[in-house]
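Colleague: quick check, what structure comes out for this input:
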Amino acid sequence: MLRSILASLVLVTPLVGQEPTPKAERRSFSHREHGEARQDDYSWLKQRDDPAVRKYLVAENSYTGAYFKPLKPLYTTLLKELRSRVVDEDVSVPVQRGAYLYYEKYVAGSEYETLCRKKVADGVEEIMLDFNQRAKGHQVFLGGGASVSPDDRLLAWKENHDGTDVYTLHFLELATGKLLPDEVQGTAFHMGPVWGNDNRTLFYTTPDDTQRSYRVMRHVLGTAAKADVVVYEEADRQFDVRISPTKDRKYLMIESGSTNTTETRVVPLDRPGEPAVVLIPRKAGIRHNVAHREGRWYSVSNLGGTNGCLLTAVDADGKLGDWEELWPYEEKLALQWVDAFASHIVVGARNQGVPGVFLLDPETKDKVKDHRWVPAPVEGGSLDSDDTPDYHATAQRVMYTSYVTPFTVADLNLADGTMKVLKQKKVPSGFDPAKYVVEKVEAKAADGVVVPVWLVRRKDLPLDGSAGLVLDGYGSYGSCSDPWFDAGALSLLDRGVTVATAQVRGGGEFGRTWYEAGRVLKKEVTFTDYIACAKRLVELKYTSPSSLCAYGASAGGLIMGYVMNQAPELFRAVVADVPFVDALNTQFDPSIPLVTGEYEEWGNPEDRAVFDVMRRYVPYENVKPQVFPSLYVTTGWNDPRVAYWEPAKWVAKIRAVHQGKNPVLLETNFDAGHGGATGRYAQLEDVARRYAFILRELGKEN
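Modeller: Take a look at the predicted model:
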């Protein structure tokens, strides 16, 4: 029955064992680049408005649904387990801004948060905005960017109803709960908006036709959005723009950046109508992350070395003096960002792979008197800064977690580096960390570089190769894949499945040097690192090829596609969420979102050297007849970051040449974008299906 459903579509590549549909009806497309021809039999799937495309994806959903139908009891059990670990009534740790404490809360049964505040003086709660009310009538709801005016009277926020990266900006009068008539459509998803200190001017960014954030706009309350003024427009399509206020609220910072280069402009927030002035001009290959304090600028920059040094310069009303080296370059230290309080400088860093922060106490002449290193308080975990808007605060708000440490919010004392835990996430159904063990394994890459793998497993699991294991991989954009606590993963751990994370090159775990070693012409290293990690886990008998599952999402999908092609025998199953698997065709098309801005990440294949490298590793290009592991792929119809057709084309091509009987599944969410379902309970359904697939393929569905 399932095969007849798919075979009845004239444009569908049938299931294994059937002849392909007539080529004339497949509408194949031949590419010719650098004098070489490339055949793309599934390019027709890009035709979003063609009814046959949606019909094909619906049929794929039916096929996938039939796979999951006998797993309904397992799915139901998993969903119940996942649901039992959600804190129904939850409140975030309040953050002080002026006279108010701001926080978010979930009420029982609600999918989305409610934005609240209370006065420090009396503690009476005030409901600012209930996103659940805003989400009514919408299948998809994304709300964020909430920003309260400096005088505490007005709330600005952004929301989206289709899963894309384009939002509408709204305004609310908090005292009355009245929506203001001002409404700005077509804003970018990046952080912001930012209020001017006059409480009536607001800055935001807008996207171009590829959803690149390229304009900074100024809106004055009470005026029509069409009258909004362009503050800055970025013409270089490899750059995008982001905005933020300095902590002391002296300046709006406009950062125009590419992967390799940044440029900073400023507007005085006391005079928000003034034009933006260049603070740090762009210089190819030079990056700055800046903060402002007491008449000086501070920058974590690569001027002194790849992994960053700390610089300072005098601020003369938005004009920059000469940079002075405040903290010289040290190869083992990867400085990542800087924040400035009235009394201290905070620098986020990786110290030989360990995440943490340095606390610096400047003297009156701004020479560093000392610096204190505060690492993540849990081994094999993460430490990140949290919102701390008060310039005169004596503590930096931080978050940390590990495989066995639920998300913890703490205040880090700026003077002595001590931490005061404010809240740790609860697991209502119970959680005993003593049942599990966290370990670090070191794999040796093909070039001899040591690549870390962190894993968590049940203590009583025998190390005889029999255990199932899910290996996560990402390794792009310099992002750090630090282990984190996932209450949902207990459903795997308690069934004897180990969870692991490979910290492959292309990520940022050891700073910019680790990232540089796995991008553009060196990108294939990311994938071979992952394979080396998988082989090491098998060698040490944490698992075996018959029990090893690969998982990757978005850019991590490149890893999934690579191992499907190059090492299919090493994995029992692969899960690829919204995978970036048709990168070569995508990077040839600058009209697609993100492409031009990522030439410095993947490369521009118009360059022959880049073309040759990408053609060698891109998953879609390298699918060949062989036996593939079981595969479960998800995509979103409205995904602007990895278009739905990339996973769809990939699955179709694999199924056409698959020589085994392992299932190849594609599931399209027609109401979602890159992040899938948006509600906190709805997201659990996605997780339950993923886990049901993994457990079924590992033979643990009962």
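Colleague: okay, CA-based contacts and neighbour counts for the rest of this
Modeller: Will do.
Colleague: in a strand, N585, correct?
Modeller: No. N585 is assigned helix when assessed by DSSP: H, G, I helix; E, B strand; the rest coil, not a strand.
Colleague: how far away from the center of its chain is stretch 397-417?
Modeller: Chain-centre distance of stretch 397-417: 21 Å, with CA atoms, centre = their mean, to the nearest Å.
Colleague: first vs last residue of it, how far apart are they?
Modeller: From its first residue to its last, stretch 397-417 covers 12 Å (CA to CA, to the nearest Å).
Colleague: cool, and stretch 123-133?
Modeller: Start-to-end span of stretch 123-133 (CA to CA) is 24 Å.
Colleague: can you tell me what sits against it?
Modeller: Taking contacts as CA atoms under 8 Å, 6 or more residues apart in numbering, the residues outside stretch 123-133 that touch it are 110-119, 143, 155, 174, 177.
Colleague: which one of these sits in the busiest neighbourhood?
Modeller: Y112 (23 neighbours; other CA atoms under 10 Å).
Colleague: quick check, it in a helix?
Modeller: No. Under three-state DSSP, Y112 falls outside any helix and is assigned coil.
Colleague: ok, now which ones touch it?
Modeller: Counting by CA under 8 Å, 6+ apart, Y112 has contacts 106, 130-132, 679-680.
Colleague: same thing but 6 Å
Modeller: Applying CA atoms under 6 Å, 6 or more residues apart in numbering, one finds that Y112 lies in contact with 131-132.
Colleague: so which of the contacts of stretch 123-133 comes closest to E701?
Modeller: Comparing the contacts of stretch 123-133 against E701 with CA to CA places E111 closest, at 28.6 Å.
Colleague: could you also give me the structure for this second sequence? I'd like to compare it with the first:
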Amino acid sequence: MQKLRPLYIALLSAALLQACSPANQNTDTSSSTSKQGVEAPVAEKVPHEMTIHGDTRIDNYYWMRDDERKDPKVLAYLEAENAYTDEMLAHTEDLQQKLFEEMKSRIAKDDNSVPVRDGDYYYSTEMRGDNEYPIYVRSTDFSGTNKQILLNVNELAEGKDYYSVGSLEVSPDDAILAYSEDTVSRRMYEIKLKNMKTGELLPDQIKNTSGDIVWGNDGQHFYYIKKDPETLLGYQVYRHKVGTEQQQDELVYEEQDTTFYTGIRKSKDDSKIYIIHDATESKGVSLIDANDPNAKPVEFVPREDGLEYSIAKHGDDYYVLTNLDAVNFRLMRVSADKLGDKQHWQEVIPHKEDTRLEDIELFDQHLVYKQRQRGLTEVFVRNLNTGDEQELSFRDKAYTLYFYGNKEADNPELRLYYTSMTTPGSHYNVDLNSLDKTLLKQQPVLGDFKPENYASERLFVTARDGAEVPVTLVYRKDKFKKDGANPLYQYGYGSYGSTSEPSFSSNRLSLLDRGFVFAIAHIRGSQMLGRTWYEDGKKLSKKNTFNDFVDVTKSLVEQGYGAEDKVFAMGGSAGGLLMGAVINQAPELYLGVAAHVPFVDVVTTMLDESIPLTTNEFDEWGNPKEKVYYDYMLSYSPYDQISAQDYPNLLVTTGLFDSQVQYFEPAKWVAKLRDYKTDDNLLLFKTEMEAGHGGVSGRFKRLQNTALEYAFFLDLLKNQ
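Modeller: This is a model prediction of the structure:
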């Protein structure tokens, strides 16, 4: 869309207000003028009453909700906001382009993933030139002999505004490739089948799925999860026979409890298919015999409220990672012939009060497990025959490590991914006996990047209630003095037990090289300090998350890590909720804030079970149909707690087709902020009209959004 000049913006806004005005409503025709003298869009107020527990709330912008994404009045408002944002940031276009080219120049255009063995083949992806999407390939050995292209995503995405491959699975007999695609960004995937010999598509088309695909061992059946088109909840597991219509598919399992997500995957030995039942506070598994095309699911053990477990099959045993009498989890083992009763579980790794057991990987002769002690990751390798253990060691104190690609139990090596705030993503094979590490690849960072130019710190900040909050920092050594002069960029999330890991970002170099200190506040609501750290940041303790973030900001400034008038903050999704709560509580601390796809209308959304994924959130936030949760959520909900005060400069982004946080939440939030805020700071709102929760698709296109955010912050800094 061409940039709209000020006059056209004003006309479009006025037309919008007129179009949105019902004959029996009063129209708010007030204007909002920015520092640059450009009129900001002002949304009409159409009072909408909502009453529960004897309390009535008035939502003046409820009209912005359009589940079909087709209402011309709503679309016009979003376009007007986009035009306003373009106009207000027009003077930063050169800077945005410079940042974009900077970040792009650090990325190797030709870049391959490290091949992963699965059966007789090694699977990997290739990026070429200016391509936005990967090419999926496989070879008969690690070096790439007899390479075969499975899927060229660039060809599939051609002519589409958005394109994403969910999963890609080859049938056990290598005859058929099944893959899932989303062309809207609502995470509703269609599964397609491709003949591996001819490359032709089969007539089978499976719609409205989660994207997950698991083949039965006969190569003629596969399993998938169907989603509810309204709530977007995956709740039905179907078995599809190749060559038949979707209407003929067999319903294998249906989840009756809408607080549970449903997933599917296969055991490492390919003998079982796991149906995963996943709620916030309860997790379980049902098993399907992968060798029987008529098999019915069998519960591993009966589901219980508060019981969480995941399983890994190993020969005739199952290993069970569980919170049974273990808040930070422990590892158990049970024989395959004694399923259904957890009394048969035998302890393998005991519970530790100060250490969370996070993940395991099993091989024929070895058990590898990852745990976190006082926020720092530890990895151990145990010989299953002797019981001897060894600990893996790494250079960095604070780092991120994931197991991946360990699909074969007979592999003598562990595959892992390693990174830190100063170490680019690195792929290793680790000898399970000697623990010798072989570096297979380190993500290339083109240009003049040298790790030794940067330093990372891990420290603890004392929050207002005495809790010790971990913080990870990174900065460029020659740009930093602990004198309170540097700009500070602080990131946080703090929900769902999701831990913000200390990892490398080549994009971030554009800030560090300009003197920024980058900080991750590992606030409550994550599991950085174990399960209790999560429990203390959810439901009726949620405000600890917001308080921690604010207290970290204050402490970092007091300690000289950042200048008090040069502090920026960013969060997305539930981290956007964090941003909204923080600027209501302590707006004076921040020069600029970016809130991406922010979950800000907490009470209204959680009261409406027709909104996608709401029912799965009750164990995270509480159910506001219960007054105790309603009152507490209302007391921090960013949308409801907007007040007449000064707010920082704000950049808010969303995607029209967001399936996680609906676009109308940030849209309403921005409209209400415009009405209430008493400052003349920037309030900019950008909607990607063809994107969803994850933003635009494509590896380079995504950089444009990062460049926009960085330019917004840098421009504010320049004007200080």
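Colleague: where does the TM-score land?
Modeller: With the length set by TM-score structural alignment, normalised by the length of structure 1, the two chains reach a TM-score of 0.96; 694 aligned residues with a CA RMSD of 2.0 Å.
Colleague: farthest pair within the contacts of stretch 123-133 of structure 1?
Modeller: Longest span within those, CA to CA: E111 and K119, 26.5 Å.
Colleague: related to what we said a few turns ago, want to throw the contacts of stretch 123-133 of structure 1 into TSV with distance to A609 of structure 1?
Modeller: TSV is the format used below for those (distance: CA to CA, whole Å):
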residue	distance to A609 of structure 1
S110	52
E111	48
Y112	47
E113	48
T114	51
L115	51
C116	54
R117	55
K118	58
K119	60
G143	42
L155	50
L174	57
G177	58
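Colleague: residue in structure 2 matching W454 of structure 1?
Modeller: W454 of structure 1 maps onto T472 in structure 2, with residues paired by TM-score structural alignment.
Colleague: just to be sure, that match is in a strand?
Modeller: Yes. Counting by three-state DSSP, T472 of structure 2 is located in a strand.
Colleague: contacts only, for it.
Modeller: 457-458, 519-520.
Colleague: so E389 of structure 2 makes contact with V381?
Modeller: Yes. Shown here, E389 of structure 2 and V381 form a contact pair, counting by CA atoms under 6 Å, at 5.5 Å.
Colleague: out of the two, which sits in the busier spot?
Modeller: Between E389 of structure 2 and V381, counted using other CA under 10 Å, the more crowded position is V381 (23 against 14).
Colleague: the more buried one: which element?
Modeller: strand 376-383 (DSSP states H and E).
Colleague: V613 of structure 1 now?
Modeller: Under the criterion of DSSP H and E, V613 of structure 1 resides in helix 608-617.
Colleague: give me the mean distance between that helix and structure 2.
Modeller: Compared with structure 2 after the fit, helix 608-617 of structure 1 shows a mean deviation of 0.9 Å (mean CA distance after the TM-score superposition for structure 1).
Colleague: helices or strands next to that helix in the packing?
Modeller: On a contact count with 3 or more CA pairs under 6 Å, 6 or more residues apart in numbering; DSSP states H and E, helix 608-617 of structure 1 meets no helix or strand.
Colleague: corresponding residues in structure 2 for the very next helix or strand once past it?
Modeller: As assigned by DSSP H and E, the chain's next helix or strand after helix 608-617 of structure 1 is strand 630-636. Under TM-score structural alignment, the match for strand 630-636 of structure 1 in structure 2 covers residues 649-655.
Colleague: other SSEs contacting the longest strand along structure 1?
Modeller: Longest strand of structure 1, by residue count under DSSP state E: strand 178-188. Helices and strands touching strand 178-188 of structure 1, by 3+ CA pairs under 6 Å, 6+ apart, are strand 166-173, strand 201-207.
Colleague: P663 of structure 1: neighbour count?
Modeller: Counted with other CA under 10 Å, residues neighbouring P663 of structure 1 total 19.
Colleague: any idea what it aligns with in structure 2?
Modeller: With the correspondence set by TM-score structural alignment, P663 of structure 1 lines up against L682 in structure 2.
Colleague: now do the strands in the stretch 551-700 of structure 2.
Modeller: Using DSSP state E, counting those that start in this stretch, the strands of the stretch 551-700 of structure 2 run over 567-572, 592-596, 649-655, 683-688.
Colleague: now the longest one and strand 683-688, what's the angle there?
Modeller: Interaxial angle, strand 649-655 of structure 2 versus strand 683-688 (axes from the mean of the first three to the mean of the last three CA atoms, to 10 degrees): 20 degrees.
Colleague: show me what strand 649-655 of structure 2 is packed up against.
Modeller: When contacts are defined as 3+ CA pairs under 6 Å, 6+ apart, strand 649-655 of structure 2 packs onto strand 592-596, strand 683-688.
Colleague: and the second one, by the same measure?
Modeller: Secondary-structure packing of strand 592-596 of structure 2 (3+ CA pairs under 6 Å, 6+ apart): strand 567-572, strand 649-655.
Colleague: what range in structure 1 matches the first one?
Modeller: Under TM-score structural alignment, the counterpart of strand 567-572 of structure 2 in structure 1 spans residues 548-553.
Colleague: now N406 of structure 2: which helix or strand?
Modeller: Under DSSP H and E, no helix or strand contains N406 of structure 2.
Colleague: just the helices in structure 1 please.
Modeller: With DSSP state H as the criterion, structure 1 has helices at 2-7, 23-26, 51-68, 72-84, 131-135, 490-493, 512-516, 524-539, 556-566, 583-587, 608-617, 645-657, 682-697.
Colleague: okay, and the fourth one goes to which residues in structure 2?
Modeller: If I follow you right, that is helix 72-84 of structure 1. Aligned by TM-score structural alignment, helix 72-84 of structure 1 falls on residues 93-105 of structure 2.
Colleague: superposed on structure 1, what's the mean shift for that stretch?
Modeller: Once superposed with structure 1, the aligned residues differ from stretch 93-105 of structure 2 by a mean of 1.0 Å; criterion: mean CA distance after the TM-score superposition for structure 1.
Colleague: got the contact list for that stretch?
Modeller: Applying CA under 6 Å, 6+ apart, the contact partners of stretch 93-105 of structure 2 are 507, 704, 707-708, 711.
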